[in-house]
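Asks: This is the structure alone, sequence omitted:
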């Protein structure tokens, strides 16, 4: 085995994407070739050999700083380690010891043979970490020191690209000192627009993921000021305006301000006045400072990690693309098929990049082949001119005249499952595990070319080549597992995320051969498609549906690129599915040995797919038909649980027929039974979408109007009443459920939790293994779809913080877990599940558990908290999935 040290996290504003990408690498490394060693880099720059269970947290803030140092009563803000203030090395080591152990660079060589760099931004892709690794003789992935330093700095890139003949928009720079001395913003705006044109882009030169970037669309001095402050990571506070805000508004303002992606982050320095150079470390400290200190009429806050120079450049009218360039076995650069980015707004920002459904990725870009060839040639030329190696991601625009503008070469790409990195590699047939193997081998060859540690690096390369040859010559029989994903519910995009994650966990194992299957159609007729890896890694479920149904031949540009990459794919690809094929459940039974249903809502959690699989004799994961038919119906579930003495919210159904017949009567009935605010949500589907806190009659009427609408789209004026985000999923139903808003009701401690479990078949008896629940923290009125399932978006504390005292914590947790198990047994849940609930903890340590819903096929995205929970019980995600599959076979009577 070759030991791979995976470096992830880091000090930059992109640390959450780096953390999620590192987890992707950790999970997808071929387990027959590599041993993964997780090296977490914290935001203070410490190297930490991370205990593996923390890799599966949704965000860095879920585990670091450890929950033991956080205030259980003050959970308004999520913080990073730097918000704890100045700490000695000893104090830092005490925190580090709770998640792993500190590593010194001179220890790297004893722990791993190769460093895979999943770090982003400053300190990660700027040559810093590359220099440390070269000093200690560790081969690493990607480009070397010099190209990395060039790749991070947009100012240097701009000059080099201009000198070497690449087309560039007009641009100018602005120093922070000049900006802070500016008294006439209007004049500066006029001067800037005269030089660079209008509209124009304002951006921070040393950031990635579109952080600190604004497209200025109007000649407005205030908008111009806000954009420049955003790029410099500055924030003006007007005392008079601050004092008009409510407590809730102040908290939300501080949350946005201190967000490392949207705001300026923490710590901050006060500039000017009696508090000049005063450093504020935490959001709660900042809130208290703004409320209580006499800092005068206004205040300027500056990030302690800000920019000194920003760029303003002309906005390019054209089609935006991103292109991965790789080196083949001989060191020659090959451009993979460029992807067009179709945005729902002007800027391809952080949220658009990483949340499915917020933008579309079309591969290859939908233009004529000669123009695609021109993009590829320009990207390859820039790759070579900047002396990049192994791989790079190059962004740009192509206008109507066919002119190519390259504007953001990156030596490291995001490594989420559906990132450009894997998305484009899939177009030449490489799944993520195979692509990572290719990156490691190519990086080893590139490090050998530098003339440093040649003999040592060649030993590692020869060892890898021998292992690859052995696997090729000695294939092993594997269990074939169909992973059914997609569907047609409002959770179809999350289902795809879950399915891809299951695929990737199984694809890197030595036991299973996963077969991706997309389900679409209707409740009356399920349509199944076996699909190739490039379609599975499309951006979202709607894109996948379009591709599996298409009868078009592959784009000629794809055919050409696949030919160019044959000396890569020939070495790494096996069992390649070349095109989508529609199949029946009967045909599926001839292709695979068992099934993992990765669907959410209907169909999947309602027993419909299970019925079809039982007809053809295929074992499957999760609960059976009868149990699934109950738990999909939230109203029926509540009725059954209430009959058994389980606490649930007071609830009722609102039917379309009754609402349309006499809306006033229905409104009166609801207002008589329930006090505002209350919860409205779909009753017979997954409840991650369209769960809303209804605060008044107008919101109730808007909710009903959207739920009972006849057209698929949302009427904007009605959607605005509920503050729906653009493109937010909202299903159409014939009825919905209303229930009371659960509150503390006098309890000493009140929290929302989600608890997972696993069942085992022991001597023919079903045994429940209930995990420690997670405490879920919502940033809005209710927990959103993104907060539940997407990396970096929510916060889950595992185990849930029931009490500060360890003995009391154990006592309360035991009560809650016993109640969750009781619920599962009443509903005959099998395999695994997730149960959401509220918990009231009283002074005498009595716990009341109020059940919200039961998910018979819980989300299995990389960030979902069920993986945090099973890790406490010693299961890595692959082991957890393996247990689920084994139980499914035993339940079906198959031989395990």
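Replies: Perfect, I can see it now. Every value quoted in this text rests on a predicted model; they were computed, and no experiment measured them.
Asks: Please count neighbours and contacts with C-alpha atoms only from this point.
Replies: OK.
Asks: what number of residues lie near residue 21?
Replies: 27 (other CA atoms under 10 Å).
Asks: OK, contacts around it?
Replies: By CA atoms under 8 Å, 6 or more residues apart in numbering, residue 21 lies in contact with 8, 118, 414-417.
Asks: Might you report the residue contacts of the residue most central in space within the chain?
Replies: With distances taken as CA atoms, centre = their mean, the residue of the chain nearest its centroid is residue 791 (3.0 Å). Applying CA under 8 Å, 6+ apart to residue 791 gives the contacts 16-17, 20, 58-59, 862-863.
Asks: ditto for residue 444
Replies: Contacts of residue 444 (CA under 8 Å, 6+ apart): 139-141, 457-458, 460-461.
Asks: now it, what's its secondary structure?
Replies: helix (DSSP: H, G, I helix; E, B strand; the rest coil).
Asks: how close does residue 733 get to residue 31?
Replies: Here the criterion is CA to CA, to the nearest Å. By it, residue 733 lies 45 Å from residue 31.
Asks: what helices or strands is the host helix or strand of residue 888 leaning on?
Replies: Using DSSP states H and E, residue 888 sits within helix 877-891. With contacts taken as 3 or more CA pairs under 8 Å, 6 or more residues apart in numbering; DSSP states H and E, helix 877-891 sits against helix 492-507, strand 594-597, strand 749-762, helix 866-872.
Asks: In CSV: the ones you listed, plus distance to residue 283 and mean neighbour count.
Replies: Formatted as CSV, the helices and strands packed on helix 877-891 follow (distance: least, CA to CA, whole Å; neighbours: other CA atoms under 10 Å):
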stretch, distance to residue 283, mean neighbour count
helix 492-507, 32, 26
strand 594-597, 42, 25
strand 749-762, 21, 21
helix 866-872, 26, 24
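Asks: In addition, the following structure is provided for comparison:
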């Protein structure tokens, strides 16, 4: 063994040329969050789409997408030459590739590392090459006696596509097939087709978009989909963990696509362990272990497969580098056997260290100070409950790395019951999944303990590699939860979480909580009332968009003629050709739409009056994707003028800025420190559609935020004035702790038009407020930022306790009520 060092130096390799580079960034962020410690120093290296390598800071990993900083690197950083990269990597103890798709998983990157004699985590270049190509991998496992479905391959430069597709449909009597890139991943450019013509059309799209130069054709599979993580025990033997069943409604021939995989949605449900018989689970585990050995894989992997109606198992995809996003299958399945995020990442790294005879540093044993308990609550019943789940679990995981606070996750269900969650339950992708698991936990427990014991016996972990104690979820009323909490971190979005109700209940009990008071929360939840409050600030060059509040019932029985007349009146009053419509009192993105025509207005009203959960794609003019709608009945709508902004785009590595009006849309976080609110650096919001969707705001890998705005286009004086004005708005509205203000900003003067205020802004892993905290002069990491929020709530509470002590001589009870 080599001599022990103070900490293990790990080069974390992320980015890459493929369409999965945003997911790679998510994986790298999560790996850094949970692996970086006193024992392990994580050093990120980012590869751009040309495979040029850049040394980046850990803070840069919190960009929402690679595009966020691609253009910054191009203008302000020099890529490492191949020799400089090799020399830098040779100073590291180990490399951890977190690049998904081509380059990262097809063996090319591993070839570089092997040639340079750099120790690395994961499979060899040969194993990656053999496993990653879907067509050749399918042939390889068939030759070795494993069940497979037939497949055919089209090559971009050949002219035999029609002949191959027609023959494939005819030979296998297909009514439906799957067309996908031979070496893609994450269900990007995977299509379900029902005819030869459609298969040819989708193949052309894959070739045209340069996704791949080979396309695979397979029968459409209507079995039960599963995925399984494999780890290596200390003897170098593969052990399949707890497979996850992926339940999707295939009646409309849907596939497990990129959106379903990476954004919490009810369109897909995960079951871990799967709802298969125990003998089927064991067959999945045994066959996947055999395949792992057959491919010669190392350290860890993820295999996807199908349980077919006839009982056969077909393994369809082999991923040498499992996704490492915060609630990925790697963490979901390992949590089922008692492993935390840190446990499993260290387990994988230690496996590689054993191979290369590298010493993994032992943790220092220090007496730790008592931590303050904080109960983190998320979920609820609003349209943003899945975002709340992502925010709440991210806060919980961040605070687990805090030396000051001890978090515990809780979920609020749609019946206002609260559940205390064991570690693995918090990692499921939707609130509904978690609640279902809570209800069935007791009856599932006996089966789970048998499956868990079977895995642990084979994995043979050390006692300190299994840190999470299992307990059954505990159900209580919301009142009981509040009564027994010493402090509460509210991770709820919209509804009672943001309209002041839960804040009032906590104030009544004298329990510290994050964010503004009940009074300020109630005000800001009502977009119309917020506008009226902001309208008083015109003397400070702070404005609100012209608006009209309307009861949705006033549109009952409207004819198209009446919609036309109302549209003409509305656009005349607001002074714009198109308008923004939003529910008065729901979360920030639900139901917010730009309308272009009277027909759009009628369509929107129709969906709102019917209580639809979403507006399907292409129902409205220039609509991009589906639009989530509020879960509660919409009573009032707010119509606002559409404000034209400069056109800001990130194209390739360049920022393109077309001056149109001199206004830009920004989002600005505020943070309270030592009783004083200060504005963080604004971020420019670049939307792909007309309104930022839920994905763009909260799903890592989509949407672009630029923090702070570049001085070439926004003067330093304008920025300074805008930040001052944001602080004036915060003071007028009585904001405390932290919040986020969305506004239009004039690039020359810093004048503001306030859009809305979020008193409990999203705190998902890649949300913009973290970028802003990192961009401060004294940079705050996400853990430090969340700690600051908790510090401010305790400071506020301690101040009120002091006030109570000072008035103790007076009779009566002084209830804790926050200041304005």
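Replies: Perfect, thanks for sending it. Values in this document were obtained by computation on a predicted structure and should not be read as measured data.
Asks: Let me see the TM-score of these two.
Replies: For this chain pair, the superposition-based TM-score is 0.87 by TM-score structural alignment, normalised by the length of the second structure; 764 aligned residues with a CA RMSD of 3.0 Å.
Asks: quick revisit: of the contacts of residue 21 of the first structure, which belong to strands?
Replies: If you go by DSSP state E, those have residue 8 in strands.
Asks: Just give me the closest of the contacts of residue 21 of the first structure to residue 466 of the first structure.
Replies: Taking CA to CA as the measure, residue 466 of the first structure sits nearest to residue 118 out of these, at 26.0 Å.
Asks: Show me which pair in the contacts of residue 444 of the first structure is furthest apart.
Replies: Pairwise distances across the contacts of residue 444 of the first structure (CA to CA) peak at 15.1 Å, for the pair 141 and 458.
Asks: Between these two, which is the more surrounded one?
Replies: Each of residue 141 of the first structure and residue 458 has its neighbours counted (other CA under 10 Å); residue 141 has more, 25 against 15.
Asks: right, and that one touches residue 437 too?
Replies: No: using CA atoms under 8 Å as the test, residue 141 of the first structure is too far from residue 437 to be in contact (10.9 Å).
Asks: still on that earlier bit, give me the buried entries from the contacts of residue 444 of the first structure.
Replies: When the contacts of residue 444 of the first structure are checked for burial by 16 or more other CA atoms under 10 Å, the buried set is 139-141, 457, 460-461.
Asks: In strands, which of these fall?
Replies: Of those, none are assigned to strands by DSSP E.
Asks: one step back: in TSV: the helices and strands packed on helix 877-891 of the first structure, plus distance to residue 230 of the first structure.
Replies: Shown next, in TSV, are those (distance: least, CA to CA, whole Å):
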stretch	distance to residue 230 of the first structure
helix 492-507	32
strand 594-597	44
strand 749-762	34
helix 866-872	35
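Asks: Nearest to residue 539 of the first structure, out of those?
Replies: Closest approach to residue 539 of the first structure among these is made by helix 492-507 (8.8 Å; CA to CA).
Asks: what about that closest one, how far off from the second structure?
Replies: On superposition with the second structure, the mean distance recorded for helix 492-507 of the first structure (mean CA distance after the TM-score superposition for the first structure) is 1.2 Å.
Asks: In the second structure, which residues correspond to that helix?
Replies: Structural correspondence for helix 492-507 of the first structure: residues 385-400 of the second structure, per TM-score structural alignment.
Asks: Give me the neighbour count for residue 46 of the first structure.
Replies: 19.
Asks: Residue 613 of the first structure contacts residue 621, doesn't it?
Replies: No: at 10.7 Å, residue 613 of the first structure does not count as touching residue 621 under the criterion of CA under 8 Å.
Asks: neighbour count winner among the two?
Replies: Neighbour count, other CA under 10 Å: between residue 613 of the first structure and residue 621, residue 621 has more, with 25 against 19.
Asks: In terms of helices and strands, where is the counterpart of residue 165 of the second structure in the first structure?
Replies: With TM-score structural alignment as the matching criterion, the partner of residue 165 of the second structure in the first structure is residue 189. Applying DSSP H and E as the criterion places residue 189 of the first structure in helix 185-196.
Asks: Show where the helix or strand just after that helix falls in the second structure, residue numbers please.
Replies: Sequence-wise, the next helix or strand downstream of helix 185-196 of the first structure (DSSP H and E) is strand 200-203. Alignment note (TM-score structural alignment): strand 200-203 of the first structure is matched to residues 177-180 of the second structure.
Asks: distance from the matching stretch to the first structure after superposition?
Replies: Stretch 177-180 of the second structure differs from its equivalent in the first structure by a mean of 2.6 Å after superposition (mean CA distance after the TM-score superposition for the first structure).
Asks: who touches that stretch?
Replies: Under CA under 8 Å, 6+ apart, the answer for stretch 177-180 of the second structure is 189-195, 199, 202-203, 206, 215-220.
Asks: Just the ones in strands from those, please.
Replies: Within the contacts of stretch 177-180 of the second structure, residues falling in strands by DSSP E are 191-193, 215-219.
Asks: Tell me the spacing between the closest residue to residue 724 of the second structure other than its chain neighbours and residue 719 of the second structure.
Replies: Leaving aside its sequence neighbours, residue 724 of the second structure sits nearest to residue 679 (CA to CA, 6 or more residues apart in numbering; 7.3 Å). Note on residue 679 of the second structure: its distance to residue 719 of the second structure, by CA to CA, is 11 Å.
Asks: Residue 635 of the first structure - how many residues pack around it?
Replies: Using other CA under 10 Å, residue 635 of the first structure has 22 neighbouring residues.
Asks: follow-up on the earlier one: now for the contacts of residue 21 of the first structure, which pair is the farthest apart?
Replies: Spatially, the most separated pair among the contacts of residue 21 of the first structure is 8 and 417, at 15.4 Å (CA to CA).
Asks: out of those two, which sits in the busier spot?
Replies: In terms of neighbours (other CA under 10 Å), residue 8 is the more surrounded of residue 8 of the first structure and residue 417; the figures are 29 against 24.
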